[in-house]
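K.L.:
take this sequence and fold it.
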Amino acid sequence: MRRLKILLFTVLLVSTSINVNASSSYLAIDADYSGTGSFSEGLAEVSNNSKWGYIDTEGNLKIPFCYDITTPFRKGRALVVKDGKRIIIDKNGVEYTPSDIDTCYQILSGFIYGLEDAYFGFDRDNKKGLMDKYGKKIIPSIYEDFQSFHDGLVVAYDTDEDENTQYTVYDKHGNIIVPEGLYDYINDYNEGLTSVTKDNQYAVIDTEGNVVIPFGEYSSIGTFYEGLASAKKNGKRGFINSKGEIIVPFIYDYMWLFNDGFTYVKKNKKYGLIDKKGNEVIPCEYDSLDYLGGSYENIVLVGKGGQESYFIDDPYLNDRINTSNKKFGFINTEGKNVTPITYDYAELFYNGFAKVAIGGNGGSGKTNYCCGKFGFIDLSGKEVVPLIYDHVGEFSSYLYKGKIKGTVPVSIGGYGSVYSYKGGRWGYVDEKGNKITELIYDEVYDFHEGYGKVLKDGKYGFVDINGDEVIPCIYSQARDFQGGLAMVVYDGRGEIIDINGNEIFPEDFAILRPYKEGYARVSTDGSKFGYVDNPSEQVKDVHMSLKEGKYDGTKTITLSCDTEGAQIYYSIKYNKNYISFDDVYGWKYRPYLGPIVLNQKANITAYAVKKGMKESKSVTSNYEIIHNILPTDEKPFYNKVPYNMYADLLNNFGLFNGTAKGYELDKSGTRVEGLVMFLRLIGEEKEALESLEEHPFTDVPKWADRYVAYAYSKGYTNGVSETTFGSNSIIDAKSYFTFLLRALNYSDKDGDFKWNNSIEYAVYIDIISNEDYDFYQKEFKRAEIVKASYNTLFTKIKNTEKTLYDILREKGIIKL
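P.N.:
Model prediction:
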């Protein structure tokens, strides 16, 4: 049973050995520090047991030991904590934070579009503002939050005493572009334009706040992409340009955003494809259609026949729709057939090939398709990998010795649906369908740098492009080759090997990770840390530093390595048991991406690696933390561990905002709040806010209108009656866990679980513990909602190896 889910950032990795002393000959900066951080912009964080400062690459102390917490420099600024308060410093140690704010936080560049300088958010009295890198307040701290930054503008919003949301638009200098209260809603800017609403009417304004498309013309206007925005008039949809001129007539029931000049539309329950002039290059005569633009070869997947599933109206999911008796084929964006509509299963083209199958049965969706014979077709529609396999992986193309090569894993003899295939023997074929290896492996993986990782009898090895097993299957764990080196685990010890299987680093260096700006952190005894450079191609040792956590009874562990480009990996052990990373990813070690927060006794082992270098030494530290997560009485610590921590983590991810009064974790959640969390967890909040759908309910607050309409149109939820959604009804544990399980692709409709046993099923798939289950029977408020939501982020999606956290990072929704 997984117990800890309080890691700030998670990924995956590999194993290594226990602490080994560093050879002093490798030290570029003496191991005089109790903790260190990676070099960033020429400076690194270091600790002298109690306080933190910064050194340069010569080991000179540039900023004295006076901070409780430090962070790497970014764009000439670092966020530090001094006397319990967050402040901004420059590389000379000059402080720039106003004295009258409660806290500040760095806005990562990935969140800001069109803003080149560093900007920082700050809070005062639970209200947010924005300041520049010199501490000058750009936007006052009077807002509940900000929407995304686009086109050099940001939309700030707050809720008034009548619970109406008020919107204001600022430019990057703090000038008000659109004053508060002018509109009922302001969408995010894109391409210099945004839609606004007033009294249920839509208009469009530009970056100066000028109305370019007046109110009264359209009942809905979406976001501009490729110069056009979808709009609705008299119950039908079309596209307009930035002048409000009709480009695509209002004859469609549904349409998506333009992508590389095309988009799909729905008319009379049939799908087609149009160009930016409104020409139907593929007529609306298909029961399903999927198109994702040039990255998918500009070829459209169409389907005919079959019985519509409950989410058939969502074009975005058409590649998952594969119902019984439906047949699939391909058409290009010129309207020419690539293949006939003959396949029982098909996926979009990728890397020049498309996966197809014949026979079998489709069930109610892509994940349920099974028992057919799989192969691949090329862009001409030719079957290059014959349709004879029980299962196939993804086609990988790569450059090998100056030539483009392709490989695909194939299997015969297994059983199960597309995403639950088990058993069978695996091997490889090439881009022409020629066999590379015999089908003799338990598992095979994508090729990297001309070598494919294979698993046989529980051990890993590697084959080359000729199918020769050049490195025998003797390793308990292994990573793909990168830069001619691969990380493996043999007899419990992490090693780096070359393409001949030779170990690169001596046994006294058991940790390998990349350098950061030419320096890596090392430890001589597990408690003192220094830096090594790269003259001997040795990755510097990992530094492990301990700081008091933000909450009572917690510790924050920071890992660092001074080798530029090195990657740290770590594992955590509680009460002699490793944390169940392998429950999520299949590995006990994971890449380190940020501070680790602990709320109980733990042992942490870490090491660092870099391509083409020897692995750094492993360092291990034990941390004694005494804290009861829940006190003996029934009332939880709403303002202590773990609830506020979970709320902070979700807030950092952009998934939980709280209210104008804060997180309010001691209050019950509502049905509409649960729905919003569901949409955020599956990464569809943006689509919801931009949707043009409608709903029949009369009790939905304005702020939630788009969410409910979108979810209702997708079949994610229904009302409590034909005209009532039950927006303010308290959401209980069973109802919320139903949302969470659906987010993980478990279906109460298909019988995976039922509403009345959703909490038990959440225990079964390890979202929550037995202790949580007992507690949730008695108490389920916003505190429990944030904890359950956070745990769900790191639970595997049904029949996949990915988590919602992985998906949200891939979509760019979570930036951390």
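
K.L.:
please count neighbours and contacts with C-alpha atoms only from this point.
P.N.:
Noted.

K.L.:
counting neighbours, what do you get for residue 576?
P.N.:
Residues within reach of residue 576, counting by other Cα atoms under 10 Å, total 9.

K.L.:
now it: how far from residue 602?
P.N.:
Between residue 576 and residue 602 the computed distance is 9 Å (Cα to Cα, to the nearest Å).

K.L.:
same check on residue 138?
P.N.:
Taking Cα to Cα, one finds residue 138 at 43 Å from residue 602.

K.L.:
contact partners for the closest residue to residue 102 other than its chain neighbours?
P.N.:
Nearest in space to residue 102, with sequence neighbours left out and distances taken as Cα to Cα, 6 or more residues apart in numbering, is residue 124 at 5.0 Å. Residues in contact with residue 124 (Cα atoms under 8 Å, 6 or more residues apart in numbering) are 100-103, 141.

K.L.:
got JSON lines for those residues, with secondary structure and distance to residue 332 too?
P.N.:
Conversion of these to JSON lines gives the following (DSSP: H, G, I helix; E, B strand; the rest coil; distance: Cα to Cα, whole Å):
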{"residue": "100", "secondary structure": "coil", "distance to residue 332": "61"}
{"residue": "101", "secondary structure": "coil", "distance to residue 332": "57"}
{"residue": "102", "secondary structure": "coil", "distance to residue 332": "57"}
{"residue": "103", "secondary structure": "strand", "distance to residue 332": "54"}
{"residue": "141", "secondary structure": "strand", "distance to residue 332": "52"}
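
K.L.:
and which of these is nearest to residue 386?
P.N.:
Nearest to residue 386, judged by Cα to Cα, of the contacts of residue 124 is residue 103 at 61.4 Å.

K.L.:
tell me, how many neighbours does the closest one end up with?
P.N.:
Using other Cα under 10 Å, residue 103 has 20 other residues around it.

K.L.:
was I right about it contacting residue 84?
P.N.:
No. Using Cα atoms under 8 Å, residue 103 makes no contact with residue 84, being 9.5 Å away.

K.L.:
what about the helices in this structure?
P.N.:
581-584, 643-652, 671-681, 685-690, 705-714, 733-743, 758-764, 770-776, 782-793, 804-810 (DSSP state H).

K.L.:
what packs against the longest strand anywhere in the chain?
P.N.:
The residue-count maximum for a strand in the chain (DSSP state E) belongs to strand 403-415. Under the contact criterion of 3 or more Cα pairs under 8 Å, 6 or more residues apart in numbering; DSSP states H and E, strand 403-415 touches strand 383-389, strand 391-392, strand 396-400, strand 422-430, strand 443-448.

K.L.:
one more, for comparison:
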Amino acid sequence: MFCRSLLAASVAALLLSACGSSGDKPAAAEPAAQAKPPAPAAFNVALCVNDDCGVVDQAANVLIPFKNDYDNFSPFLMKDTLLVQKDEQWLLLDAKTRQPIKTLSGDIYTVTPGYFGFERDGKIGLMDYQGNEVVAPRFDSVFSGGEDQYINYQVGEKSGVIDVHGKQLTDAVYDSMVVREDLDTRGGLITADRGDQKWLINLKDGSQKQVEYGSLGEINDGHMVAAAPDHIRSGLTDANGTLVVPVKYEWMGLPSEGLVAFREKSAEPCGYMDYTGKVVIEPRFVQCEPFGKKGALAKLQSDDSNPAKNKFGMIDRSGAWLVQPSYDAVGEAEHTLLGMLGHKQGYGSIFRQADAFSYLSGIFDLDQGREIIPATYQQVGVLTPQRFVFSGADAPKINVSILGQVTPVPALGVMDAAGKVLTKPETFADIRLDKTGRYLVARDGEEQPHEALLDLDGNQLIAPQWHELHIDTQRNIILGYDLRGTGDDAVRVMRAAYDLQGKTLFTVKHTDCGADQLVDGSGKVIWPQDVKPYCKSAEQQASTEG
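P.N.:
Presented below is the predicted three-dimensional model:
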């Protein structure tokens, strides 16, 4: 069921989307060279303004007035149809004529875009937005898996998988499966439990096979590290999840450029093997980072008799030094929240100790075999080959809240490869490249942070006024949402829509008197024309803000 006052969809999986993802090294591209983005596709959506709900299209034309006799609206973005509830029945309406296409007596359920779950005789099936039954009702529950990448269904206590086109891929034979992660980072493979057995489901073709491992790491260079069910041992699989190196190593690094680092047992040195398990560089290092085209950052076993030699350098594919050890520490090159690091193909972070308690960081290009950003920054990370996120010694601190704990972190800015500052470190605690590679998503430091959208030159396209921005590449739009609640109970409520250049299509703005007002892209008021009847007292506004 959907709450009329919120028109909300669950965001439990969404809260994990802040995690970084690995991938191939992006090609350098300047924003000016990019083609003009396509115009927004037609859509309609229900909005609630001052607890009155109606339906508007992409230009803020009102399709169903905000004063109406409907009981509820679906939160789905639709096009030629509308989904409304009246007298405990859901009605699928033709968007032009408002005439019913289908009448549904039970509840409806959010699944993947283009489909929704519907109920009949106590069972749930799938229907598309035109009213066609894609799957007849026979399930006890349905919900979206991954990032809207498949549909999980349950019959009794068992689970199965349907793809995004409504095709059933598996029977309901699994006790549990991973549902909250971006499966593109794992080759479209789902790990699942079936009794004491571990299974793998391929979303591409529906193939299923029993495996020896319990989970997969992120795919890189066509391979993934596989962890044993006890998470103590690791092996290596190809892109289809077939083991190419047995699950027997205490640790394995990220596969890259044909090699993967490994440590056979705890406290033993690390080395590198190829994807057949053949040792290419004998274990003699205390730390082994992923390879680029020229080499990898590594550190030999510590020499207690000569601490000056306990440094990191760059090795080639034979293990010989290409760049002599001189760095105090190294790591991966993508900057994530709280200064943590993620993988960026072809790059590594380098660190030099500034004092007893701090380090300065820079960037090393593993494909060229040279330092490209000197270790002079408080923090620095790779966004693209031409853009870097950074903070200097004079960057102000921003408080961020993680799991209820407030932590001050340095503000981040954006610079180019020559060190020219494009965005000063002032406002944002986190800046990342979005999946399309066209934008930078920046977050401020409030308890529920707001997201801003920047272009690759650091120019602000959308100000940080919404808790979440979603880039919809199917409809060529960007949606702004507010989050209400926390954790698994959090819901998101649509407040605005933009084109791919950040131009407003419509937005729900908050007025000085505490009332909301829908305006179109030109600033024209759509509803309510007069906000006075919806204004709140000072006590009500304080309660809402609290």
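
K.L.:
now the equivalent of residue 267 of the first structure over in the second structure: closest residue in space that isn't a chain neighbour?
P.N.:
Following TM-score structural alignment, the counterpart assigned to residue 267 of the first structure within the second structure is residue 264. Closest residue in space to residue 264 of the second structure, ignoring its immediate chain neighbours: residue 249 at 4.7 Å, by Cα to Cα, 6+ apart.

K.L.:
got it, and residue 221 of the first structure?
P.N.:
Spatially, and ignoring its direct neighbours in sequence, residue 221 of the first structure is nearest to residue 231 (4.3 Å; Cα to Cα, 6+ apart).

K.L.:
for that neighbour, give me its contacts.
P.N.:
If a contact means Cα under 8 Å, 6+ apart, then residue 231 of the first structure has 218-222, 237-240, 692 as its contacts.

K.L.:
got the contact list for stretch 189-207 of the second structure?
P.N.:
Outside stretch 189-207 of the second structure, the residues that touch it by Cα under 8 Å, 6+ apart are 150, 163, 169-170, 173-178, 183, 188, 208-216, 240-241.

K.L.:
same thing but at 6 Å, please
P.N.:
169, 174-177, 188, 208-211 (Cα atoms under 6 Å, 6 or more residues apart in numbering).

K.L.:
and which of the residues you listed is nearest residue 353 of the second structure?
P.N.:
Taking the contacts of stretch 189-207 of the second structure together and measuring to residue 353 of the second structure by Cα to Cα, the closest member is residue 188, at 41.1 Å.

K.L.:
how far away is that closest one from residue 103 of the second structure?
P.N.:
From residue 188 of the second structure across to residue 103 of the second structure, the span is 36 Å (Cα to Cα).

K.L.:
which one's more surrounded, those two?
P.N.:
Just comparing residue 188 of the second structure and residue 103: by other Cα under 10 Å the higher neighbour count belongs to residue 188, 20 against 15.

K.L.:
and for the closest residue in space to the more buried one that isn't next to it in sequence, the neighbour number?
P.N.:
Closest residue to residue 188 of the second structure apart from its sequence neighbours, by Cα to Cα, 6+ apart: residue 203 at 5.4 Å. Neighbours of residue 203 of the second structure under the rule other Cα under 10 Å: 21.

K.L.:
one more: residue 760 of the first structure?
P.N.:
Neighbour number of residue 760 of the first structure under other Cα under 10 Å is 19.

K.L.:
grab the nearest non-local neighbour of it.
P.N.:
The shortest distance from residue 760 of the first structure to any non-neighbouring residue, by Cα to Cα, 6+ apart, is to residue 773 (7.3 Å).

K.L.:
circling back: please, a ChimeraX command that selects the buried ones among the contacts of residue 124 of the first structure?
P.N.:
Selecting only the buried entries of these in ChimeraX, with 16 or more other Cα atoms under 10 Å as the criterion:
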select :101,103,141
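
K.L.:
need the contacts of residue 124 of the first structure in CSV (columns: distance to residue 160 of the first structure).
P.N.:
Converted to CSV, these look like this (distance: Cα to Cα, whole Å):
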residue, distance to residue 160 of the first structure
100, 24
101, 22
102, 22
103, 23
141, 15
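
K.L.:
residue 792 of the first structure: which of the contacts of residue 124 of the first structure is nearest?
P.N.:
Comparing the contacts of residue 124 of the first structure against residue 792 of the first structure with Cα to Cα places residue 103 closest, at 29.0 Å.

K.L.:
next one: that closest one from residue 82 of the first structure, what distance?
P.N.:
11 Å.

K.L.:
for residue 132 of the second structure, grab the count of nearby residues.
P.N.:
Counted with other Cα under 10 Å, the neighbours of residue 132 of the second structure add up to 12.

K.L.:
same thing with residue 394 of the second structure?
P.N.:
The tally of other residues near residue 394 of the second structure (other Cα under 10 Å) stands at 10.

K.L.:
and residue 680 of the first structure, what pairs with it in the second structure?
P.N.:
Aligned partner of residue 680 of the first structure by TM-score structural alignment: none.

K.L.:
and the contacts of stretch 189-207 of the second structure, which two are furthest apart?
P.N.:
Farthest-apart pair in the contacts of stretch 189-207 of the second structure is 175 and 188; separation 19.6 Å (Cα to Cα).

K.L.:
ok, which stretches of the stretch 51-200 of the first structure are strands?
P.N.:
Here the stretch 51-200 of the first structure has its strands, by DSSP state E, counting those that start in this stretch, at 52-55, 61-67, 78-82, 85-89, 103-107, 119-124, 127-132, 137-143, 145-150, 153-159, 165-171, 176-178, 185-186, 193-198.

K.L.:
closest one to residue 477 of the first structure among the helices of the first structure?
P.N.:
helix 581-584 (11.9 Å).

K.L.:
what span of the second structure lines up against that closest one?
P.N.:
Counting by TM-score structural alignment, helix 581-584 of the first structure lines up with no residues of the second structure.

K.L.:
what's the end-to-end length of stretch 394-411 of the second structure?
P.N.:
9 Å.

K.L.:
quick one: buried residues of that stretch?
P.N.:
Neighbour-count burial for stretch 394-411 of the second structure, with 16+ other Cα under 10 Å as criterion, is recorded at 395, 397-400, 409-411.
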